[in-house]
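Enquirer: got a structure for you, letters missing:
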């Protein structure tokens, strides 16, 4: 392990934290950056495990709300509905992710051209969704009915393809199903907790025999960087989306995907 490797881990951790909760595909950005930097992690595990930093950012920012849900769970129907909705939304990705884990990691994660194309297509979807006149019926992320939560969970499964974006697919899915932009973004935050924690635990288990001490060091560096960057994003994203919509992220995705395709054509 060299200083250059640690610096790359730091940069990729910051990239993870800044992009995880934006509808731009953090995995797509990290895989593309790692491809062009020549960064390699054991079994592509670094790219998954540093997401724990982003998970903890959600816990820190929303700690008071999560604590309130926990202590009122026995007595509050609202709290029980919230927990049930998150679990229901998580199930589709949990099942498909476990069944297709090998294919996702060995094929999709190794396809930078596919990532660029999905970034562009996802950007077009974000531009389109901001032009559609939608009438929000669900304004509170903690009060989503189970049926709505399940449908948002199905949209999340699209993010198994790197470049699609977990937050992008769940936010767009929520909007199409009648959620307001702030509620859709907030539900995407909450749904990230079991989804990313599950991916973290499963990937750590699958690669437990091949990880080394050096892997642990770069993962810690990436984790810390991802945590601090994600805290900044989580605290500001909902207000930004409420004011500016998803169009800025759409153009960003198209630009990154287009530049990526050009770079792949030039340097491979």
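Expert: Here it is on my side, so go on. Because the structure is predicted, anything quoted here is derived from the model rather than measured.
Enquirer: Please count neighbours and contacts with C-alpha atoms only from this point.
Expert: Will do.
Enquirer: And the longest helix along the chain, what does it pack against?
Expert: The longest helix of the chain (DSSP state H) is helix 213-244. Taking 3 or more CA pairs under 8 Å, 6 or more residues apart in numbering; DSSP states H and E as the contact definition, the neighbouring helices and strands of helix 213-244 are helix 3-19, helix 45-49, helix 51-61, helix 181-206.
Enquirer: How far does it sit from its chain's centre?
Expert: Chain-centre distance of helix 213-244: 11 Å, with CA atoms, centre = their mean, to the nearest Å.
Enquirer: orientation of that helix relative to helix 181-206 in degrees?
Expert: 170 degrees (axes from the mean of the first three to the mean of the last three CA atoms, to 10 degrees).
Enquirer: Do I have it right that residue 181 meets residue 241?
Expert: Yes. Distance between residue 181 and residue 241: 7.0 Å, which falls inside the contact criterion (CA atoms under 8 Å).
Enquirer: And these two? Which one has more around it.
Expert: Neighbour totals were compared for residue 181 and residue 241, and residue 181 leads with 23 against 17 (other CA atoms under 10 Å).
Enquirer: Was I right to think residue 50 contacts residue 219?
Expert: Yes. The criterion here is CA under 8 Å, and residue 50 meets it with residue 219 at 6.0 Å.
Enquirer: and residue 78, what is it in contact with?
Expert: In this structure, residue 78 makes contact with 142-143, judged by CA atoms under 8 Å, 6 or more residues apart in numbering.
Enquirer: Same check on residue 253?
Expert: Contacts for residue 253 (CA under 8 Å, 6+ apart) come out as 24, 119-120, 122-123.
Enquirer: hmm, try it at 6 Å
Expert: In this structure, residue 253 makes contact with 24, 119-120, 123, judged by CA atoms under 6 Å, 6 or more residues apart in numbering.
Enquirer: now it: how far from residue 116?
Expert: Distance, residue 253 to residue 116, using CA to CA, to the nearest Å: 9 Å.
Enquirer: same deal with residue 200?
Expert: Here the criterion is CA to CA. By it, residue 200 lies 24 Å from residue 116.
Enquirer: neighbour-wise, which of those two wins?
Expert: residue 116 (28 against 20).
Enquirer: let's bring in a second one:
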């Protein structure tokens, strides 16, 4: 019963943080370190596997747009170019993730790294948010193809837990000429292949751990992740357009600092 409660809470955290620039993986790793499952290997895999709930939340909201892209990409050059752009942006993370999967999970999945990355990433987010940038692109579907690839390269920094996939993508897009809303929306589009790929690869690597008991725990986390991921996707773009990223800077710094204090006291 305790594991189910933990799974529900972790699913809530995953759904709440996956599409915000605060690092869902970093949050999950810290929670698991202090309050997580006794089976540490399963805990690491759980953090990736419950992403499916957040993925499906995003896909359900973007279903109509995805359907239009799928049905028009053969005949419409604009739609086809955007699909190619998303795939180009996804490519760097796919290559780096496949080559460095073992190193990432064995070495970088470390709570100390998470805390320092949360704080440093908050400083970067604050710096970029306050720059006097002059955006050239206000539509995520209209970036130049080389820009999609550069954003994908920047996204690779999120292989370090605590950096944040959404944060890296948004910062990269803004520095390359996107406005806040377009940068945040493209982070949603790029999340689709990136998260599906990470989920599928980790499931392949950890399927042996998926006993009947573990499947129930993952299912509980999945449902919570779906519900709260749906809420965030529906509200995030509007919030960022009006208020910027200040809230998330403080969020990152506070969580990272509390994590360092907890590690210093409890180990």
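Expert: That came through fine. What you see is a predicted model, and the numbers here were worked out from it, not measured in a lab.
Enquirer: want to throw the helices and strands packed on helix 213-244 of the first structure into CSV with distance to residue 81 of the first structure?
Expert: As requested, these are arranged in CSV below (distance: least, CA to CA, whole Å):
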stretch, distance to residue 81 of the first structure
helix 3-19, 29
helix 45-49, 29
helix 51-61, 19
helix 181-206, 13
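Enquirer: quick one: which of the ones you listed is nearest residue 152 of the first structure?
Expert: Of all those, it is helix 181-206 that lies closest to residue 152 of the first structure, at 8.8 Å by CA to CA.
Enquirer: Show me which parts of that closest one are buried, residue by residue.
Expert: When burial is assessed from 16 or more other CA atoms under 10 Å, helix 181-206 of the first structure yields the following buried residues: 181-200, 202-204.
Enquirer: ok, now stretch 133-140 of the second structure?
Expert: Along stretch 133-140 of the second structure, these residues count as buried under the neighbour rule (16+ other CA under 10 Å): 137, 140.
Enquirer: Let me see the ranges of the helices in the stretch 1-150 of the second structure.
Expert: For the stretch 1-150 of the second structure, the helices defined by DSSP state H, counting those that start in this stretch occupy 2-17, 24-35, 40-49, 51-61, 63-72, 77-99, 101-103, 111-130, 145-155.
Enquirer: about what we covered before: same list (the contacts of residue 253 of the first structure) but as TSV, adding distance to residue 102 of the first structure and neighbour count.
Expert: Below are these laid out as TSV (distance: CA to CA, whole Å; neighbours: other CA atoms under 10 Å):
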residue	distance to residue 102 of the first structure	neighbour count
24	24	30
119	22	31
120	25	23
123	27	28
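Enquirer: What lies in contact with whichever strand or helix holds residue 173 of the first structure?
Expert: Per DSSP states H and E: residue 173 of the first structure is located in helix 166-176. Here helix 166-176 of the first structure makes contact (CA under 6 Å, 6+ apart) with 21, 23, 152, 155-156, 159, 184-185, 188.
Enquirer: if we go to 8 Å?
Expert: Everything outside helix 166-176 of the first structure that qualifies as a contact, by CA under 8 Å, 6+ apart, is 20-25, 122, 126, 129, 134, 136, 148, 151-153, 155-160, 180-181, 184-185, 188-189.
Enquirer: Please apply the same query to stretch 103-114 of the first structure.
Expert: With contact meaning CA under 8 Å, 6+ apart, stretch 103-114 of the first structure is reached by 31-32, 35, 43-44, 160-163, 260-261, 264.
Enquirer: In CSV, list the helices of the stretch 1-150 of the second structure along with distance to residue 267 of the second structure.
Expert: Written out in CSV, the entries for the helices of the stretch 1-150 of the second structure read as follows (distance: least, CA to CA, whole Å):
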stretch, distance to residue 267 of the second structure
helix 2-17, 20
helix 24-35, 9
helix 40-49, 16
helix 51-61, 27
helix 63-72, 44
helix 77-99, 29
helix 101-103, 22
helix 111-130, 10
helix 145-155, 30
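Enquirer: Could you point out which of the ones you listed sits nearest residue 228 of the second structure?
Expert: Residue 228 of the second structure lies closest, by CA to CA, to one member of the helices of the stretch 1-150 of the second structure: helix 2-17, at 4.6 Å.
Enquirer: what about the residue of the second structure most remote from its centre, distance to residue 169 of the second structure?
Expert: Relative to the centre of the second structure, the most outlying C-alpha is that of residue 75, 31.8 Å out, by CA atoms, centre = their mean. Between residue 75 of the second structure and residue 169 of the second structure the distance, using CA to CA, works out to 29 Å.
Enquirer: same deal with residue 196 of the second structure?
Expert: For residue 196 of the second structure, the distance to residue 169 of the second structure under the criterion CA to CA works out to 17 Å.
Enquirer: One more: residue 267 of the second structure?
Expert: According to CA to CA, residue 267 of the second structure stands 32 Å off from residue 169 of the second structure.
Enquirer: the more surrounded of these two?
Expert: A side-by-side neighbour count of residue 267 of the second structure and residue 169, using other CA under 10 Å, places residue 169 first with 30 against 11.
Enquirer: which residues touch residue 128 of the second structure?
Expert: Neighbour list for residue 128 of the second structure: 171, 174-175 [criterion: CA under 8 Å, 6+ apart].
Enquirer: ditto for residue 86 of the first structure
Expert: For residue 86 of the first structure, the contacting residues are 149, 190-191, taking CA under 8 Å, 6+ apart as the criterion.
Enquirer: Relative to residue 70 of the first structure, which of those is nearest.
Expert: Residue 70 of the first structure has its nearest neighbour among the contacts of residue 86 of the first structure in residue 190, at 14.0 Å by CA to CA.
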